[in-house]
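In: attaching a predicted model along with its sequence, questions to come.
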Amino acid sequence: MRYEITGKNGFQPTDAIRAYVEKKMVKVINFFDNNAVDYARIVLSAYKNFTKVEVTIPSPYIILRSEVKDPDMYAAIDKTVDKLSQQIRKHKTKVRKEMQKGGAKSIFTQEFDTEALEKEVKANNLVKSKKISIKPMTVDDAITAMELSGHDFFIFLDINTFDPRIVYRRDDGDYAVIDAAPEKNK
């Protein structure tokens, strides 16, 4: 198992933090069969008021991803390991069904508490559907509309192309735009 541990935003992980990350990640990696996971990518960032831990674990049939912020780096590492473990528990049945379609046996080595799994899945059901009308506007107008609405994102049509776009507020306070243009036929 290979760990790609990198720092971001000026943060340089110490040997102690690297050892702590590897020790904690074993808890998540142990859920998988020996050959199911080759590596885990961990990005550690430090900001003015908090630290952030981002983990990506690509494996067959599933890509686990977690992003956790906390004032303390060690607490953020602990929380992200817990979050990844919950994701595995939540998606275990779905992943097994996909694997059986492809002829694979299992990528997981440990069994989970199915009663706890059922409670968690029930808590994550879709509970609301909403229909909105989207209007053509500029990115600046969309940011203003988003701020006025009090939401963290806003869907709009690009004023020039009429393609759907999504503007959202990033964790660092800046804004970003996602182009949601339909795929063109080749």
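Out: Yep, it's here. Residues are numbered from 1 along each chain as shown.
In: C-alpha from now on. contacts and neighbour counts both.
Out: Fine.
In: so which elements touch the strand or helix carrying Glu98?
Out: Assigned by DSSP states H and E, Glu98 belongs to helix 73-101. Packing partners of helix 73-101 (3 or more C-alpha pairs under 8 Å, 6 or more residues apart in numbering; DSSP states H and E): helix 15-29, strand 51-59, strand 62-70, helix 114-123.
In: want to compare, so here's the second one:
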Amino acid sequence: MDTSIVGVGVGITDRFRTVVEEKTARIETLAARAQRLDVKVTHRAYHNGRVPDETVELTLLGKGPVIRAEATDPDKFAALDLALDKMTEQLRRAKRKRVDARTDARGAHFEKGSGALTGIDVQPASVDVIHAVATGTIPVVAEEEEEYSPVVIRTKEFDAEWMTVEEAVDRMELVGHDFFLFIDARTDHPSVVYRRKGWDYGVISLTAQAPPAEALAS
């Protein structure tokens, strides 16, 4: 596995490179398909008397999904340890889940006979809501003066990926998130898997119906 180390606002010493090489060896034992590990160290200085900190970002690239982890600490060596612990835990959880899936039918799986999805909660969107969206009959609410809010809403856009529910759960575990958006390869429905208690997961799917003929004619 190749390792790339870059610094933003901070120099990368030979000692830090040596420590990275030594400590990332455990990543290779858990991710045999990994091809490259990118390590980014960012130094942030503050002007209000706050102690400067170092953020270490890890990005693991290979034949499987991209895996990321990061941590911040005044000491970049401590931040490296924290980030490695996070990534190691993500890889272990994903590996443990794959082993459990082979030995115990926990979590989501499809019955071969009926094709039914069991072991996972499916909560499709309301038919009334889908129909209202498809036909454009959502009630119009009079606009009111927008209230100031200190909350900043961040938006992100990603390319759609088709995969099974099981693959989506694996991807969610690898990236360390509590939910994951995808297109269900079996139904072509936009869906999201999410974490519940313990090893339980849920999935919500959006099903759309074609609008009636009279709506199209209008």
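Out: Ah, there it is. Here the structure is a predicted model, which means the values were calculated and not measured.
In: hmm, back to that, quick check: which of the helices and strands packed on helix 73-101 of the first structure is buried the most?
Out: Ranked by mean neighbour count, those are led by strand 51-59 with a mean of 19 (mean count of other C-alpha atoms under 10 Å).
In: that strand aligns to what range in the second structure?
Out: Here strand 51-59 of the first structure aligns to the second structure at residues 54-62, judged by TM-score structural alignment.
In: for the matching stretch, give me every contacting residue.
Out: For stretch 54-62 of the second structure, the external contacting residues (C-alpha atoms under 8 Å, 6 or more residues apart in numbering) are 33-44, 66-76, 79-80, 83-84, 87.
In: which residue lines up with Glu89 of the second structure in the first structure?
Out: Looks like Glu89 of the second structure aligns to Gln86 there (TM-score structural alignment).
In: count the residues that sit near its match.
Out: Residues lying near Gln86 of the first structure (other C-alpha atoms under 10 Å) number 15.
In: distance of it from Lys27 of the first structure?
Out: 12 Å (C-alpha to C-alpha, to the nearest Å).
In: now swap in Asp140 of the first structure and tell me
Out: From Asp140 of the first structure to Lys27 of the first structure the distance is 45 Å (C-alpha to C-alpha).
In: Arg65 of the first structure now?
Out: As for Arg65 of the first structure, its distance to Lys27 of the first structure is 15 Å (criterion: C-alpha to C-alpha).
In: what does Pro58 of the first structure give?
Out: Going from Pro58 of the first structure to Lys27 of the first structure by C-alpha to C-alpha gives 16 Å.
In: isn't Ala71 of the second structure right up against Asp85?
Out: No - using C-alpha atoms under 8 Å, Ala71 of the second structure is not in contact with Asp85, being 9.6 Å away.
In: buried only: go through the contacts of stretch 54-62 of the second structure for me.
Out: Buried by 16 or more other C-alpha atoms under 10 Å: 34, 37, 39-43, 67-73, 76, 79-80, 83-84, 87, out of those.
In: look up the closest residue to Ala145 of the first structure, ignoring the ones flanking it.
Out: Distances taken as C-alpha to C-alpha, 6 or more residues apart in numbering put Phe154 closest to Ala145 of the first structure, at 7.5 Å, once the chain neighbours are dropped.
In: host element of that neighbour?
Out: strand 153-158.
In: show me what that strand is packed against.
Out: Under the contact criterion of 3+ C-alpha pairs under 8 Å, 6+ apart, strand 153-158 of the first structure touches strand 136-137, helix 139-149, strand 164-169.
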